[in-house]
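> Sequence plus the predicted model coming up.
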Amino acid sequence: MAIEDDDKPRRKVSHEIGQDLSLLSLEELNERISLLTSEIERLQAAATKKRASKEAANNFFKS
């Protein structure tokens, strides 16, 4: 009885900066691009919130 690929648990996609990419498949590279794009968007949202908080504090103490 053959085990189908869908039955195998998928390993969690992760990426290490500077990692050798030569052994990754095109699918794995695309998964990592998606992962990193999502992380960039999350970081940008956090930076936007912090910037707004800092501006609000600056405006409060200028008054």
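Nice, thanks for sending it over.

> from here on, contacts and neighbour counts on C-alpha atoms
Fine.

> same for the helix or strand hosting residue 49, what does it pack against?
Using DSSP states H and E, residue 49 sits within helix 26-62. If contacts are counted by 3 or more C-alpha pairs under 8 Å, 6 or more residues apart in numbering; DSSP states H and E, helix 26-62 sits against no helix or strand.

> Put this next to the first one:
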Amino acid sequence: MDADENLPRRNDDLAARLGKQDLDPYSVDELNERVELLEAEITRCKAKIQYAVNHRASADALFKR
């Protein structure tokens, strides 16, 4: 369990704000860059999820009766 898991979530979620942003002003190249950045963030989130699942499984195995 991370130390900041017990902290309240922020109200100004950047991902939610990105979803509401108007994409019309962006060029195709800028949109492709944005997609690459978002895909990298998805990969980072999935890695964090996998770490948490593995960490929990290890703790459960250690303390299993």
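Now that the structure is in, tell me what you want to look at. Just so it is clear, the model here is predicted, and its values are computed rather than measured.

> hang on, the earlier thing: list the buried residues in the helix holding residue 49 of the first structure.
Within helix 26-62 of the first structure, the residues that count as buried by 16 or more other C-alpha atoms under 10 Å are residue 32.

> Where in the second structure does that helix fall?
Mapped onto the second structure using TM-score structural alignment, helix 26-62 of the first structure covers residues 28-64.

> about what we covered before: how far off centre is the helix holding residue 49 of the first structure?
Distance, stretch centre to chain centre, for helix 26-62 of the first structure: 10 Å (C-alpha atoms, centre = their mean, to the nearest Å).

> what's the average distance of stretch 51-61 of the first structure to the second structure?
Once fitted to the second structure, stretch 51-61 of the first structure is off its aligned match by 0.6 Å on average (mean C-alpha distance after the TM-score superposition for the first structure).
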